[in-house]
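In: Dropping a prediction and its sequence here:
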Amino acid sequence: MTLTPQWLDELRARTSLSTLIGRTIKVTKAGREYKACCPFHNEKTPSFTINDEKGFYHCFGCGAHGDAIRWMTDQRGLPFMEAVKELAQAAGMDVPAADPRAARRAEAAKGLHDAMAAAQSFFEEQLGGIDGGDARAYLQKRGISDATRRAFGFGFSPDSRGRLKTALKDFGEPMLVEAGLLIDPDGAEPDGGNARKRDSYDRFRGRLMLPIRDIRGRVIAFGGRIIGAGEPKYLNSPDTPLFDKGRTLYNIDRASPASRSTGRVVVVEGYMDVIALAQAGFSDAVAPLGTALTEHQIERLWKMVEVPILCFDGDTAGQKAAIRAATRALPLLRPGHSLAFATLPTGQDPDDLIRASGAQAMDAVLGSAEPLIERLWRHEMAAAPLDTPEQKAALKQRLRAVTDAIQHPDVRAHYAHAFRERYDALFFARREAAPFQPRTPSGSGSRWQRDKRGNWKPPIPPVGTEARAIGVSGMEQRLLRAILAALLRHPEQIASHREMLSALQIGDPLLAQLLAAMISASFRKETVETQALLTILGQGELYNMAKGMLRADAFTLTPDRMTTDPDRLARDLEEAVRVMAQGPELEAALEEATRRFKDDVSEENLAEQQRVRALKADHDRRLAELAQSEDIV
């Protein structure tokens, strides 16, 4: 069809802009113009003006400006042609048709729309009559108010095979079948020979009815919920010339303008969820119609907002639906356009949550929606165990398949980079971007920090901490020197034992400085060599101490196995460091158990004191064995 500038000017001239806008917001006469509070931004003092003579609106607050068509596209969210068609219908103008076939299709569609509008009136009338008593009781039980019932157009289809057919007989059976209102049991099969043609009958019987509307608010289909026993529980209209369930979103006509003010659109699982949210004040919710979210529906959502929120149930079915939507969106992703995911508590739908905890609980759920990449990462992480190298490699392969599905090169590159960072941080020791947080016996939670030169410095214990330090002599100090000597010879082991090493409280200041320098160096590289470590230490006491430890006759750990069996060295180091770290902790635990027993002489406290004392004795015995071992020269 061709819309000439002259035809569009005539359409604007026949449209009263103040009347059109006044259907949505309150307008007030102000001289030759009208004023209102702007619907495009929040304001208390009207700065939105409407000029009927010139045919435009303008907001002096946010700059919104346009004519009748622009109002329909920006505020109502209609596509351009839909906006033109609705204005033309109100103005009594025919939209030009490109050819006779298009004109015939438009006329046929007009007849179907009229039939659907008549069916909606019939269903609403039945809900208010005698037959609609059980349906009204169901609405009352669900807590649906009369205002909500009217806003969403609830109706009722009597449990009869021909009541609607009789009421709409003027439209003719073929049109009612085409509209999906009647079922033709013979379908398109020809009437052969003496075969008797069976009568068509009402599709919806004994159901609470909900109209499904297009973006312009016209009824294009119905959804019906059974009242009483029967299957299926929910029944939707079939696909028709007016209705394509894969392209339609329930409540799109109301949610689209609402999303213009909220900047949000929420996708829930079904139309009763949409209605419960609307009644609680969430007017920007939509739902697919009995199918998983399709590519067409995702694109339609993106015309409303760049990042719609998908809010599904927390049960298995709801989370599977969320992942299906996420997977379907991957090839469509483009800069700025994505999805977010909010999860309802398990066992609750929006109505349950709002009834139990109020609208603020729903607000909290929507406010905690996670980005698409987070949902995909968590799903792939939980898809299979990650205990073996093969399973870890399988995770990497699954993540690669996710990124390969993304068509846009820039988006795909960012996803690949983000997944690679998370994967490396999960399975590899290098954590330079996220500094290691050592465990401290005092429970202070202090973090390692960089100094002005970028070197890592150990945490400073809080004032008042009296954790016992490793002595400057005796078995603990002997074992400590052996540990440090082994780490100097095998610096690649530092990162593996860094957490327990960081927890050690060392009484000898020079040994403490040497350990801190070694740990700091391990943050710089995934693997640091002995010579590089000596260079970092520089000249001075630390350097001389380290060189002394590296002499062949100096303290070391398992010298006869340190080169031929690195796995054994790693296990010996882990045990030695663990034994050293446990000493102060066990002493503190024994002191606490003894104090409790003194304060309360009970069998329970006595048993706890004896248990900790036995652990401390075992620890001291193992410490002596390690410190006096022939492996420590």
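Out: Cool, the structure landed. Numbers count the residues shown, from 1 in each chain.

In: rest of the way, CA atoms for contacts and neighbours
Out: Noted.

In: Next, count neighbours for residue 30.
Out: 11 (other Cα atoms under 10 Å).

In: I am assuming residue 103 contacts residue 109, so please confirm or correct that.
Out: No - if you go by Cα atoms under 8 Å, residue 103 and residue 109 don't touch, sitting 9.8 Å apart.

In: Need the distance between the two termini of stretch 144-159.
Out: Stretch 144-159 has an end-to-end distance of 23 Å (Cα to Cα, to the nearest Å).

In: Name the residues that touch it?
Out: 120, 122-127, 131-132, 135, 139, 164, 204-211, 275-276, 279 (Cα atoms under 8 Å, 6 or more residues apart in numbering).

In: cool, and stretch 335-346?
Out: Residues from elsewhere that reach stretch 335-346 (Cα under 8 Å, 6+ apart): 302, 306-315, 322, 326, 329, 350, 353, 365-372, 375, 410-411.

In: Which positions in it come out as buried?
Out: Buried positions in stretch 335-346, judged by neighbour count with 16 or more other Cα atoms under 10 Å: 337-344.

In: Over to stretch 64-82?
Out: 64-78, 82.

In: if you look at those residues, which of them are in helices?
Out: 68-74, 82 (DSSP state H).

In: which one of the residues you listed is nearest residue 609?
Out: residue 74 (74.2 Å; Cα to Cα).

In: Can you classify the residue nearest to the spatial centre of the chain by secondary structure?
Out: Nearest to the mean C-alpha position of the chain, counting by Cα atoms, centre = their mean, stands residue 341 at 2.3 Å. Put simply, residue 341 is strand when judged by DSSP: H, G, I helix; E, B strand; the rest coil.

In: what about it, distance to residue 449?
Out: 35 Å.

In: What of residue 525?
Out: Distance of residue 525 to residue 449, given as Cα to Cα: 16 Å.

In: Filter the contacts of stretch 144-159 down to the buried ones and hand me the ChimeraX line.
Out: Only the buried members of those enter the following ChimeraX selection, criterion being 16+ other Cα under 10 Å:
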select :120,122,123,124,126,127,132,135,164,204,205,206,207,208,209,210,211,275,276,279
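
In: all strands of the stretch 401-550 of the chain, in order?
Out: Assigned by DSSP state E, counting those that start in this stretch, the stretch 401-550 of the chain shows strands spanning 449-450, 456-457.

In: here's the one I want to compare it with:
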Amino acid sequence: MTLSPAFLDELRARTTLSAVISPHVKLLRAGREWKACCPFHNEKTPSFTVNDEKHFYHCFGCGAHGDAIRFLTDNRGLPFMDAVKELAAAAGMEVPAADPRSRERAERQATLHDVMADAQTWFAEQLDGIEGAEARAYCQRRGIGAGAIKRFGIGFAPDRRNGLRKALERHGDDKLVDCGLLIRVEDEPKKEPYDRFRGRLMIPIRDQRGRVIGFGGRILGQGEPKYLNSPETVLFDKGSSLYNIDRAGPASRQAKRLIVVEGYMDVVGLDRGGITEAVAPNGTALTERQLELLWRLDPSPILCFDGDSAGSKAAIRAATRALPMLGPERTLSFVTLPDGQDPDDLVNSGGRDAVEALLQTPEPLVDRLWRHERDSTPLATPEQRAGLKQRLIDHAAAIADRSLSQLYRDEWMERFYALNRRERPAFEPRGQQQSFQRRGTWVRGKGFVPPEKPLEEATRTIARDSVGPIEARAIAAGLATFPDLIAEEAELLAALPFADPAAEALKQRLLDAALHQPSLDSQAVKPILAEARTASLLSEVQRGTGVVFSFNRGGADPAKSRADLKAVIELLGAKREIASAMLEAQRRMGEGDEAAVAEQHRLRLAAEDLTKRLADFSISD
């Protein structure tokens, strides 16, 4: 039975080589590799290395070299197919069933690699020929010298319909079509195939083993598309490959970083500046499979995109696509180039030093997404701030690693509330000490601590700003039922004094518990509610509310009840902000500010709307 190279490559990629070898050889970590005494010959000093990223082992003493399959056949004596089946079972892969056509497919794929190699050679020859003069001039203008042309295998496709076809006619049209080098007109079978790439600078795309699998063709003059890429073929899956990965992989291990840029010429431009550890997607946004490839080389690749709107959007698309896959050793960082510049421009203007200056301080993913969401819309109204908050919560929820998800959420909520506190003074009465910080402070272990000011003044403030006894008891009881909301709304709850003493005390106990245990849920809150004092408070707030809110109603859908409780808390917070803003508008009216009259009217309408929206969540007993 013959297995396809594609299957074997995927099997190697899914197998952690050190995990296969470690049960039989004592491995010691040595940087990004493993070292051991060679199992194939007697030695006292370790010379046997295992490289998980390259998927091979090598002994510098006896020369033993191979992959996971070779280790099982040479060390354990397994037949080839038994070794493959064992590794496939561990990787969750199905070994292809015996098929007479398998050998033909494998041979065909191997032949197509030969075709692509011959095509790259021919394109390189044309760049040096008479027809390549314009392409050579283009390279000279871009600062691409002979060394870079050779390193990247750059060539030229003459503007002829059958130039490549005639040069590689020994391979036959079918293979050239299968490689994406010729276009066959399906509706006109009698019409001869013709060259796909014409009048373009040809940039070969290689796999990790250095084999040409596709091409990117850059137009030299005006016209569209600017870049023409190979179509999807047996060899080329553009969403699973990265340009320059064959050279950037080894370079990244030496540089201890991996850089991702937008396009082929960006990679070439950085190389011209002496930075060789750069890759690029093949004309598309980064895919999940490409992210996996990046993380095999570096736990935090640096995305270095152009300093324009398109570059910013590409960075955010990559960030959001990466969120579900993040982990303690899998993240992204970002560098934003000066507006209107790409890496090539930066190398031209400041050389390697200019690029290195940016790369020294990449922006973490948590900061990049925060900055994007914070700046994407105005934050002048409670609704706009609520939108920011929800977007951040949604991003955190997209992270599959629950511990990391919680940490992202905590980080963003802390920044959100800090930003919200900075925004509030514009809405507070100037002559009164009404900022959030002066109303009180959230203190670990103590909850919401009121400021030191005369008791009479504090009493008047609480009476005006606090949540009424009936609503307070209902909300406190709701928080005991849905404790996961407490951490989410901690800052807002701390800033909402409850007029009912029992409800306020219960809220403070729950806030304090959530502060020490952010992932508070129904199971985790049970021991807290069982405490004598807390149980007494809960019993008290549950008696005689006078109003039943939708989130307290028996038999209601839990998900809807939780959403309603969240909405009521946030509406009460917005109502409190509007009340403060109305006091400010009244003060300005007293000073003769005519604009304050319109502001007072707008705020009154907003308050009436909030009152109606709150009424939607309550029914009489």
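Out: All right, it came through fine. No experiment lies behind these values; they were computed from the predicted model shown.

In: Can you calculate the TM-score here?
Out: The TM-score (TM-score structural alignment, normalised by the length of the second structure) is 0.58; 415 aligned residues with a Cα RMSD of 4.8 Å.

In: thinking again about what came up before, can you flag the buried ones in the contacts of stretch 335-346 of the first structure?
Out: Using 16+ other Cα under 10 Å as the burial test, those include 302, 306-314, 322, 326, 329, 350, 353, 365-366, 369-370, 372, 375, 411 as buried.

In: how much does stretch 371-378 of the first structure stray from the second structure?
Out: With mean Cα distance after the TM-score superposition for the first structure, stretch 371-378 of the first structure departs from the second structure by a mean of 1.1 Å once superposed.

In: Not counting that stretch itself, show me its contacts.
Out: Under the contact criterion Cα under 8 Å, 6+ apart, stretch 371-378 of the first structure has outside partners 323, 326, 338-341, 399, 415, 419.

In: Give me the range in the second structure that it lines up against.
Out: Stretch 371-378 of the first structure lines up with residues 364-371 of the second structure when matched by TM-score structural alignment.

In: ranges for the helices of the stretch 151-300 of the second structure?
Out: 163-167, 173-178, 245-255, 264-272, 288-297 (DSSP state H, counting those that start in this stretch).

In: deepest of those, which one?
Out: helix 264-272 (a mean of 23; mean count of other Cα atoms under 10 Å).

In: Correct me if wrong: residue 457 of the first structure contacts residue 520.
Out: Yes - contact criterion Cα under 8 Å: residue 457 of the first structure and residue 520 qualify, at 6.5 Å.

In: what about these two, which has more around it?
Out: Higher neighbour count among residue 457 of the first structure and residue 520: residue 520, with 23 against 16, using other Cα under 10 Å.

In: Surely the more buried one touches residue 454?
Out: No - look at residue 520 of the first structure against residue 454 with Cα under 8 Å: they stay out of range, at 9.7 Å.

In: How about the contacts made by the residue nearest to residue 204 of the second structure when sequence neighbours are not counted?
Out: Of all residues not flanking residue 204 of the second structure in the chain, residue 215 sits nearest, at 4.5 Å (Cα to Cα, 6 or more residues apart in numbering). The contact partners of residue 215 of the second structure, by Cα under 8 Å, 6+ apart, come to 202-205, 229-230.

In: Next one: residue 215 of the second structure from residue 357 of the second structure, what distance?
Out: 32 Å.

In: Same question for residue 302 of the second structure.
Out: 14 Å.

In: And the strands in the stretch 1-150 of the first structure?
Out: For the stretch 1-150 of the first structure, the strands defined by DSSP E, counting those that start in this stretch occupy 28-30, 33-36, 48-51, 56-59, 65-66.

In: for the stretch 251-400 of the first structure, same thing?
Out: Counting by DSSP E, counting those that start in this stretch, the stretch 251-400 of the first structure has these strands, from start to end: 266-267, 285-286, 309-312, 340-343, 370-371.

In: Throw these into CSV and include distance to residue 541 of the first structure, thanks.
Out: Output for these, formatted as CSV (distance: least, Cα to Cα, whole Å):
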stretch, distance to residue 541 of the first structure
strand 266-267, 65
strand 285-286, 70
strand 309-312, 61
strand 340-343, 57
strand 370-371, 52
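
In: Just to check, residue 184 of the first structure is in contact with residue 197?
Out: No - using Cα under 8 Å, residue 184 of the first structure is not in contact with residue 197, being 9.8 Å away.

In: Looking at the two, which has the bigger crowd around it?
Out: Higher neighbour count among residue 184 of the first structure and residue 197: residue 184, with 20 against 12, using other Cα under 10 Å.

In: In contact with the more buried one, which residues?
Out: Residue 184 of the first structure neighbours (Cα under 8 Å, 6+ apart): 177, 198-201.

In: Select from those the one having the most neighbours.
Out: The most crowded member of the contacts of residue 184 of the first structure is residue 201, carrying 21 neighbours; neighbours defined as other Cα under 10 Å.

In: The aligned residue in the second structure for residue 243 of the first structure - how many residues pack around it?
Out: Using TM-score structural alignment as the criterion, residue 243 of the first structure maps onto residue 236 of the second structure. Residue 236 of the second structure: 20 surrounding residues under other Cα under 10 Å.

In: Brilliant, that's me finished.
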